[in-house]
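Engineer: predicted model, plus sequence, below.
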Amino acid sequence: MKTLIKLAVLLVAALVAAAALLVAALVGDEAEAQTQLADGGGGLQGVPADFRTWILKADEECDQAGMTPALLAAQLYQESKFKTSTAEATSAVGAQGPAQFMPGTWTTWGRDDDNNGRNSPWDIGDAVMAQGRMMCSLLRQAEASGYPGDVRALALAGYNAGWGRVQEYRGVPPESFARGETHHYVQIILSTMKNFQGPGRLAVSGSGSGPDALRRAATQLGIPYSWGGGSPAGPKSGFCDGLNGYLAGKCSASVTEGFDCSSLVQYAYWPTTKLPRTAGEQYRATSDRAVSRNDLQPGDLLYWSNGSGIYHVALYAGDDRVLHAPRTGKDVRIEAISSAMPERDYYGATRP
């Protein structure tokens, strides 16, 4: 639903010529219809993999402009820090699960969204989708209320204190209410949203294995780097080898579900093209199809070498950019080729 609304806004704002092309795409112009919006992280980063899909789905199913994946993520972090155990995600007043629903409120919003046969505030899918439905409704009420202030602030206040309190104060309850709990709840979430705001959506044109691989890779934007991690099935924790995978002196890879550079590429092309696991192996498997830097197409593979072997691989994303998993401590992202890795290390490109 939300994708359609965003597309409609773009159509209204576009120049007449561009709008005509878009309309042609919608009615079946084959060339234009091949341009698709990849997930591109949905504007989301820094969330556990188990939550990511559900946050994006909850955002997608809400038709309110105030709803964003980052808003839901910041709210979940404030509610439970993404914890799911009864010991860590049960409040003193009886709120339950990662989205902290009271039993009575859960009766209204909870469903078996993950189709596992139970309707539970402890299931991540059920909890996040219920959170999204409730926040979507509150955003709609906030928009219609005419109360001053950010509609997101009003909706968050309604989630925390109940919409009745928002009506009582005709806005976000003041700091004097409930010892400032609701006031600070709203302020903290709005200020921490930026921590979860990931890359925007990526427009990928064309069809074929390269563009398809780029679209698939784009669904992982914002997922953390994990040395030795990742697989054709998705993000996975990695390992440390005495040199790689460490962050601040600790083995980050073993506790981080994500990708390294070559596992992301392998994931992107699987199963249409089953590339080997490492960057060096991927180059050797495709070196007979070398591509000059002037002829790069979406999905082509770019390599960097320090003289002792290829150490990095990335997917060409168009406009002199690459989509890649850079290094420990970073997330899957889109960057300019010139700054993705040292320019002097650029080795060449191939087309799988």
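Structural biologist: Now that the structure is in, tell me what you want to look at.
Engineer: from here on, contacts and neighbour counts on C-alpha atoms
Structural biologist: OK.
Engineer: can you give me the helices for the stretch 251-352 of the chain?
Structural biologist: Along the stretch 251-352 of the chain, counting by DSSP state H, counting those that start in this stretch, helices occupy 261-269, 279-286, 337-340.
Engineer: could you export these as TSV, including mean neighbour count and distance to residue 135?
Structural biologist: Shown next, in TSV, are the helices of the stretch 251-352 of the chain (neighbours: other C-alpha atoms under 10 Å; distance: least, C-alpha to C-alpha, whole Å):
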stretch	mean neighbour count	distance to residue 135
helix 261-269	28	33
helix 279-286	18	43
helix 337-340	16	38
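Engineer: also this one, for the comparison:
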Amino acid sequence: MKVLVGAVAAVIGIVLLAFLGVVVLIADDDASATEMSDGGGGLQGVPEEFRKWILKADADCKEPGMTPALLAAQLYQESKFKTSREEATSSVGAQGPAQFMPGTWATWGRDSDGNGEVSPWDIGDAVIAQGRMMCSLMKSAKNSGYPGGVQSLALAGYNAGWGRVQEFGGVPPESFAKGETFNYVKLILSTMDRFKGPGLLTVSGSGAGADALRKASTRMGTPYAYGGGGPGGASTGFCDGTNGYSGGRCAASKTVGFDCSSLVQYAYWPKLKLPRTADAQYGATSDRPVSRSDLKPGDLLFWAHGGSGFIYHVAMYAGDGNVLHAPRTGRHVEVAPLTSAMPQGDYVGATRP
């Protein structure tokens, strides 16, 4: 049973116990490792299991200072996206990826993932609670008139308690608590950029094609992995002696991502279960050709060397003369002009699934 704490200021003050003396300043580059999944919505470089919850927490907060990158950088600082009890329990008892103390969790925690349990160890519950608390702190920061900006003030409140922000009339100085809150705020703001991804593609209209394009657009920024990906999402790929290599090494086997055809398959699944390869997808849809002047969002475009024969690439029409596709090893899911996405002489045509 939840134990609700009546005074928000007192609840936030409990956070001080969770963080003072246990803040670990992390400054390595693990956030860009290939096991991290990138995507649209202004977010990249986070584990796939965190992604939808970060985006939801951001969407739930109407404060302009809230961004997916801010929440991601804060989670990385708090726990480095760790979720096990061994790795994500602090010496003073803070728990889970967002490092909540039990008393604070009683106020902010909810069953956000709908599994029937309210737990700081559940990624969905923890991230939504983090976002809810940060949103509340941003409102307090906005109304306070204190200098430093709402993001800095909210982070300081999350780390040291809003009472400390009030005490100092802003972010506590470096002399406070051996600089832990000061450096906590500074480091998170300085590492936000690594988590900023491309925005979502705006798709108008309705129907299978538009819906598929919307789904695919959420994976913008995801790395290309030859042989990787499928109906369930991104996955590691493989090298076949010719494809999937970078710098002489097999990159695909260590990269979580999509190739061109798996992105298309993922986008249309399960409403339309397209085959896995670009050549097979052309074969499955070639009886429904579309002229270049009549392209609609979600239509499939195909390329073959010299414009005929084996299809080596597929993309989705994104409107305004652009396509959404996963181009090749070393790149990522992106929007590109149809005229330059692939060699123009290789263009075969378009189909409507």
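Structural biologist: That came in fine, so what should we check first? Note that the coordinates shown come from a computational prediction; the quantities given were computed from them, not determined experimentally.
Engineer: to residue 149 of structure 1, which of the helices of the stretch 251-352 of structure 1 lies closest?
Structural biologist: Among those, the nearest to residue 149 of structure 1 by C-alpha to C-alpha is helix 337-340 (40.4 Å).
Engineer: SS state for residue 116 of structure 2?
Structural biologist: coil (DSSP: H, G, I helix; E, B strand; the rest coil).
Engineer: name the residues of the longest helix anywhere in structure 1 that are buried.
Structural biologist: Taking DSSP state H as the criterion, structure 1 has its longest helix at helix 124-145. Going by neighbour count (16 or more other C-alpha atoms under 10 Å), the buried part of helix 124-145 of structure 1 is 124-143.
Engineer: thought residue 300 of structure 2 was touching residue 316?
Structural biologist: Yes: if you go by C-alpha atoms under 8 Å, residue 300 of structure 2 and residue 316 touch, sitting 4.8 Å apart.
Engineer: higher neighbour count, these two?
Structural biologist: Shown here are residue 300 of structure 2 and residue 316; by other C-alpha atoms under 10 Å, residue 316 has more neighbours (31 against 28).
Engineer: what about the strands in the stretch 1-150 of structure 1?
Structural biologist: Here the stretch 1-150 of structure 1 has its strands, by DSSP state E, counting those that start in this stretch, at 36-38.
Engineer: so where do the helices sit in it?
Structural biologist: Assigned by DSSP H, counting those that start in this stretch, the stretch 1-150 of structure 1 shows helices spanning 2-13, 16-26, 30-33, 49-60, 69-80, 103-109, 124-145.
Engineer: which one, of those helices, ends up nearest to residue 237 of structure 1?
Structural biologist: Taking the helices of the stretch 1-150 of structure 1 one by one with C-alpha to C-alpha, helix 49-60 is closest: 10.9 Å.
Engineer: and the closest one against structure 2, how far off on average?
Structural biologist: Helix 49-60 of structure 1 differs from its equivalent in structure 2 by a mean of 1.0 Å after superposition (mean C-alpha distance after the TM-score superposition for structure 1).
Engineer: list the buried residues of that helix.
Structural biologist: Counting neighbours by 16+ other C-alpha under 10 Å, helix 49-60 of structure 1 gives 49, 51, 52, 53, 54, 55, 56, 57, 58, 59, 60 as buried.
Engineer: quick one: closest of the helices of the stretch 1-150 of structure 1 to residue 197 of structure 1.
Structural biologist: It's helix 69-80; of the helices of the stretch 1-150 of structure 1, that one is closest to residue 197 of structure 1 (C-alpha to C-alpha) at 5.2 Å.
Engineer: what does stretch 337-345 of structure 1 contact?
Structural biologist: By C-alpha atoms under 8 Å, 6 or more residues apart in numbering, the residues outside stretch 337-345 of structure 1 that reach it are 304, 305, 306, 320, 321, 322, 326.
Engineer: output these in CSV, with neighbour count appended to each entry.
Structural biologist: Shown next, in CSV, are the contacts of stretch 337-345 of structure 1 (neighbours: other C-alpha atoms under 10 Å):
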residue, neighbour count
304, 23
305, 18
306, 13
320, 13
321, 18
322, 26
326, 23
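Engineer: now the residues you listed as JSON lines including distance to residue 37 of structure 1?
Structural biologist: Shown next, in JSON lines, are the contacts of stretch 337-345 of structure 1 (distance: C-alpha to C-alpha, whole Å):
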{"residue": "304", "distance to residue 37 of structure 1": "28"}
{"residue": "305", "distance to residue 37 of structure 1": "32"}
{"residue": "306", "distance to residue 37 of structure 1": "35"}
{"residue": "320", "distance to residue 37 of structure 1": "19"}
{"residue": "321", "distance to residue 37 of structure 1": "17"}
{"residue": "322", "distance to residue 37 of structure 1": "16"}
{"residue": "326", "distance to residue 37 of structure 1": "23"}
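Engineer: tell me the residues of structure 2 aligned with the longest helix of structure 1.
Structural biologist: Against structure 2, the aligned range for helix 124-145 of structure 1 is residues 123-144 (TM-score structural alignment).
Engineer: isn't residue 327 of structure 1 right up against residue 260?
Structural biologist: Yes: assessed by C-alpha under 8 Å, residue 327 of structure 1 is found in contact with residue 260 at 7.2 Å.
Engineer: and for these two, which residues touch both?
Structural biologist: With C-alpha under 8 Å, 6+ apart as the test, residue 327 of structure 1 and residue 260 both reach 225, 226, 227.
Engineer: adding distance to residue 75 of structure 1, write those residues out as TSV.
Structural biologist: Formatted as TSV, these follow (distance: C-alpha to C-alpha, whole Å):
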residue	distance to residue 75 of structure 1
225	24
226	26
227	30
